[in-house]
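Engineer: what follows is a protein structure lacking sequence information:
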């Protein structure tokens, strides 16, 4: 496993991280989830990403139990706040001070830790003054409950505004977590340049496009049973990619992957890591073997010829419009 610095901070993260959206507390049984976490640890992954909303808090609890007994200082544990949790009352969502502080304390309990390495605003909240959000983050940092803060799916302007406040409040604001893959490149035009100016790195989710870039979804065929396309939490994200036009193009990546000695999933993960502003790519898994296979993308360099062939194969189905951010 190779490691990269997160933003301009002193925090190093494994360039492949393990995330438990959809899987833990929902798609797989806990014993299987624990096996996947163990496979991640054995493969050299030290960075684990979750969120309070995943499986309505159950995913955090599963991850906390799976990591119990590990040396805390050897892990980087990330979680997020914004989406509704609990019964969904008026203060059970958003980036207001009450929800942030209460959610952070609850996440720490579920994760069985005194602090999280990175606490992320899961989306931008138009209904709350940004100053209130960052002051709450600052207080969590001062209290030692959060080491660094980040955001997820913020656009370039929102990142710039957040960075300005973070500087004023001396909050270590170091990352953005966007969707990014060969098929979904909306961050490249605006978000990445804004992040570079602000000293942020990307921690990208869905580098395999919810499994579409593995090639297992075939044009004209029903989706495989038990896949993310059948999961209530994931199917809304993947449905836009399950067009025959896209699936036919994805099949053209198979000979490219073979030429570089990678599986299609490994090629997809390696591709996002070619972007120097990407510090880590989040992978998920329902089986330990998936973790073991996908981590082989670490340290891979794809030359320009391969990158050009990928662009040619996917021509016409790649989304680049920055307005789709978030």
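Structural biologist: Perfect, thanks for sending it. Since this is a predicted model, take the numbers as computed values, not measurements.

Engineer: only C-alpha atoms from now on, for both contacts and neighbour counts.
Structural biologist: Noted.

Engineer: tally up the residues packed near the closest residue to residue 5 other than its chain neighbours, please.
Structural biologist: Leaving aside its chain neighbours, residue 5 sits nearest to residue 12 (4.4 Å; criterion: CA to CA, 6 or more residues apart in numbering). The local packing of residue 12 (other CA atoms under 10 Å) involves 17 other residues.

Engineer: residues contacting residue 12?
Structural biologist: Counting by CA atoms under 8 Å, 6 or more residues apart in numbering, residue 12 makes contact with 3-6.

Engineer: another structure for you, compare them:
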């Protein structure tokens, strides 16, 4: 069964594998298959679920809410996010204004069929809204009982520190950061992780398998397998493109002997690797088939010896992206 960890410095425990439904529910995966994947997650002990209002333009929240409706709510940890536009995409239907936050939380709760979410996260930093306005709105969401905790996604170290200072003044618990993190993408290590430790945030990392590249299924010099994310024109191919070059794919193949030595699949090795970082509270896994969930769950509790962690670094060499400014690049630019 999947292990639990505390989320940041809070008293709430979450499963160290979180089931996420970005790019799947309401889009790539039929509802019946989505339900089978969620059931598989519950069967292996995953109780933490991550979504966002923007995923499949609200459909992902609806699908997840329908599937979890029969479960004991207090035994689940549900996270969702706000920032990107949904619906008709009106003038105020984006960002972290008070108007957008307070309206968006109500929509999310309706779709998720719950009175509250455990963590409500800012999906990006909003340069066009005063941070004080955003944090006061989040505080009001918490005090209204619509969220227990506040978190962020893809914020820089300076943004995290500023948000944490305001959260302290407002007496609300700001406990999570949700960045991309994998063996290939380590941009949070030098700045975001130290700022998060200082502020009491834990990382709930997305794409620990680098959109599937770290499974080893993409071979250098070969066309991507039919039906894989690299062939998905709905968005998956764009996300994975940065890793789809022969230099990266060749280096990734060098990880196979290390996975074999640990008795793990390549995907399990990738997930276990991110969980070695002490500031990582959980890794988000997605799935289009139930057996993927069952397989990935075996990464929980794995300890990779220091000498094999060093071998991983040697195998990947200089293809690893470490530049902390890459986090800035994911932030939308000011629009005023």
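Structural biologist: Thanks, I have the structure now. All of these numbers come straight from a predicted model, not from anything done at the bench.

Engineer: list the TM-score for the superposed pair.
Structural biologist: The TM-score (TM-score structural alignment, normalised by the length of structure 1) is 0.99; 326 aligned residues with a CA RMSD of 0.6 Å.

Engineer: ok so, going back, how about the residue nearest to residue 5 of structure 1, what's its match in structure 2?
Structural biologist: Using TM-score structural alignment, the partner of residue 12 of structure 1 in structure 2 is residue 13.

Engineer: what about its match, distance to residue 229 of structure 2?
Structural biologist: 31 Å (CA to CA, to the nearest Å).

Engineer: swap in residue 242 of structure 2?
Structural biologist: Taking CA to CA, one finds residue 242 of structure 2 at 13 Å from residue 229 of structure 2.

Engineer: higher neighbour count, those two?
Structural biologist: A side-by-side neighbour count of residue 242 of structure 2 and residue 229, using other CA under 10 Å, places residue 229 first with 22 against 10.

Engineer: and the nearest residue to residue 27 of structure 2 once chain neighbours are set aside, what is it in contact with?
Structural biologist: Excluding its sequence neighbours, the residue lying closest to residue 27 of structure 2 (CA to CA, 6+ apart) is residue 56, at 5.9 Å. The contact partners of residue 56 of structure 2, by CA under 8 Å, 6+ apart, come to 22-23, 25-27.

Engineer: any chance you could map the strands in the stretch 1-150 of structure 2?
Structural biologist: 4-6, 13-15, 17-20, 48-50, 77-82, 117-122, 147-152 (DSSP state E, counting those that start in this stretch).

Engineer: pick the most deeply packed of those strands.
Structural biologist: Highest mean neighbour count of the strands of the stretch 1-150 of structure 2: strand 17-20, a mean of 27 (counted as mean count of other CA atoms under 10 Å).

Engineer: by how much does that strand deviate from structure 1 on average?
Structural biologist: For strand 17-20 of structure 2, the mean deviation from structure 1 after alignment is 0.4 Å (mean CA distance after the TM-score superposition for structure 1).

Engineer: how many residues are close by the residue lying closest to residue 16 of structure 2 once chain neighbours are set aside?
Structural biologist: Of all residues not flanking residue 16 of structure 2 in the chain, residue 282 sits nearest, at 4.0 Å (CA to CA, 6+ apart). Residue 282 of structure 2: 29 surrounding residues under other CA under 10 Å.

Engineer: now do the contacts for the residue nearest the centre of structure 1.
Structural biologist: A centroid search over structure 1 (CA atoms, centre = their mean) returns residue 205, at 3.2 Å, as the residue closest to the centre. If a contact means CA under 8 Å, 6+ apart, then residue 205 of structure 1 has 177-180, 281-283 as its contacts.
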